[in-house]
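Chemist: following is a predicted model, sequence given first.
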Amino acid sequence: MSSSLVSMAIDDSEDVLVDGLARSAFQIMGVLTRLGAEHDLSLTQLRVLGILRDRRPRMSDLAAFLGLDKSTLSGLVDRAVRRGLMTRAPNPTDKRAVDVLITDAGRELAEQMFEEFRAALAPATGRLDEAQRRQLAELLEPVLTPPLPLV
């Protein structure tokens, strides 16, 4: 195979991959947008709840990770605090820093939404057998870790 054909094949396979990732992202974002709207949550609030399920980040770290300025994140957290989904607490090692924590109500909502999300994706994920689901998850891991920088 000539080098131009190899190059074209590589470009085609990358185009197919990028197209597949984009189409799956749009499909997933559509489901998340619908679920968020049903629970009066924005996509960013959904992301924060998902992050807080197993972490206790500083406000500044969470803002940086989400690509938000601190005042925007502060407003988002304020609204979630009023709903009883999150709370703030002093960082145990840096008294100047503030951590964001999920409350029991927030954790319950996050778990409920995860189950609804799983159910909404079931028609697509159900087309794969267990080995294929595991393989797809393994293939996605190096693509998703670390997260892409926000542009």
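Modeler: Structure received. Residues are numbered from 1 along each chain as shown.

Chemist: contacts, neighbours, all on C-alpha from now
Modeler: Will do.

Chemist: quick one: the spatially most central residue of the chain from Ala131, how far?
Modeler: When the chain is reduced to its mean C-alpha position, the nearest residue by C-alpha atoms, centre = their mean turns out to be Arg47, at 5.0 Å. Between Arg47 and Ala131 the distance, using C-alpha to C-alpha, to the nearest Å, works out to 28 Å.

Chemist: quick one: the helices in the protein?
Modeler: Taking DSSP state H as the criterion, the chain carries its helices at 3-38, 43-52, 59-66, 70-82, 104-125, 130-144.

Chemist: among the ones you listed, which is nearest Arg96?
Modeler: helix 59-66 (11.0 Å; C-alpha to C-alpha).

Chemist: quick one, that closest one and helix 70-82 angle?
Modeler: Taking axes from the mean of the first three to the mean of the last three C-alpha atoms, to 10 degrees, one finds that helix 59-66 is oriented at 110 degrees with respect to helix 70-82.

Chemist: below is structure B, check it against A:
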Amino acid sequence: MPTDTAPADPPAQAPDLGIVDSLAQLSFLVQGALAKVAAELGLSVIQLRLLGVLRDREPGMQELARHLELDKSSVTGLVDRAERRGLVRRAPSPRDRRAVQVTLTDEGRAAARALEEDAGRRIRALAAHLGDEQRAALSRLASTLVAGATAV
């Protein structure tokens, strides 16, 4: 049985689905992997995204809304639920006393690390049947797409 680090036998040449279908179907595969990771920790995908955003920053609510592409009231509810679970905390912003920053708690950091490890393993497994050069090319192409993306 193949692992996420050892490539499996390559499949027969897959038909080209075209840019739209191939990226949409890849998105479904990645989102499915993320949904499984989140569910195993009793989280929703949006909660997983919240923890991902907070791994390396301490945004205010408006910035968090922009990162998550949600309206401020939705972010408030999301942060409320995460705060009740002990994953995040609000703190006064050092730059604007009317605003708050959202930060991970120790429990939230541990959950974010676990999510990152499990998601990384599952997503790498999606590409396990590719050769090293193919994985590197896919990574470069995906990085280029992300860097050039604008809101749709």
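Modeler: Structure's in. What do you need? The structure presented is a predicted model; accordingly, all values stated were derived computationally and were not measured.

Chemist: fetch the TM-score of the aligned pair.
Modeler: Once the chains are laid over each other, their TM-score by TM-score structural alignment, normalised by the length of the first structure reads 0.80; 137 aligned residues with a C-alpha RMSD of 1.9 Å.

Chemist: map Thr105 of the second structure across to the first structure for me.
Modeler: Residue mapping for Thr105 of the second structure onto the first structure gives Thr103, with TM-score structural alignment as the criterion.

Chemist: surely its match touches Leu85?
Modeler: Yes: counting by C-alpha atoms under 8 Å, Thr103 of the first structure does reach Leu85; the two are 5.4 Å apart.

Chemist: which of the helices of the first structure is buried the deepest?
Modeler: Among the helices of the first structure, helix 43-52 has the highest mean neighbour count (mean count of other C-alpha atoms under 10 Å), at a mean of 18.

Chemist: against the second structure, where does that one fall?
Modeler: Aligned by TM-score structural alignment, helix 43-52 of the first structure corresponds to residues 45-54 of the second structure.

Chemist: stretch 84-91 of the first structure too?
Modeler: Aligned by TM-score structural alignment, stretch 84-91 of the first structure falls on residues 86-93 of the second structure.

Chemist: what lies in contact with that stretch?
Modeler: 60, 79, 82-83, 98-109, 111 (C-alpha atoms under 8 Å, 6 or more residues apart in numbering).

Chemist: gap between Asp19 of the first structure and His39 of the first structure?
Modeler: Taking C-alpha to C-alpha as the criterion, Asp19 of the first structure is separated from His39 of the first structure by 30 Å.

Chemist: same question, Thr103 of the first structure
Modeler: Between Thr103 of the first structure and His39 of the first structure the distance, using C-alpha to C-alpha, works out to 16 Å.

Chemist: between the two, tell me which one has more neighbours.
Modeler: The residue with the greater number of neighbours, taking Thr103 of the first structure and His39 and applying other C-alpha atoms under 10 Å, is Thr103; the counts read 19 against 11.
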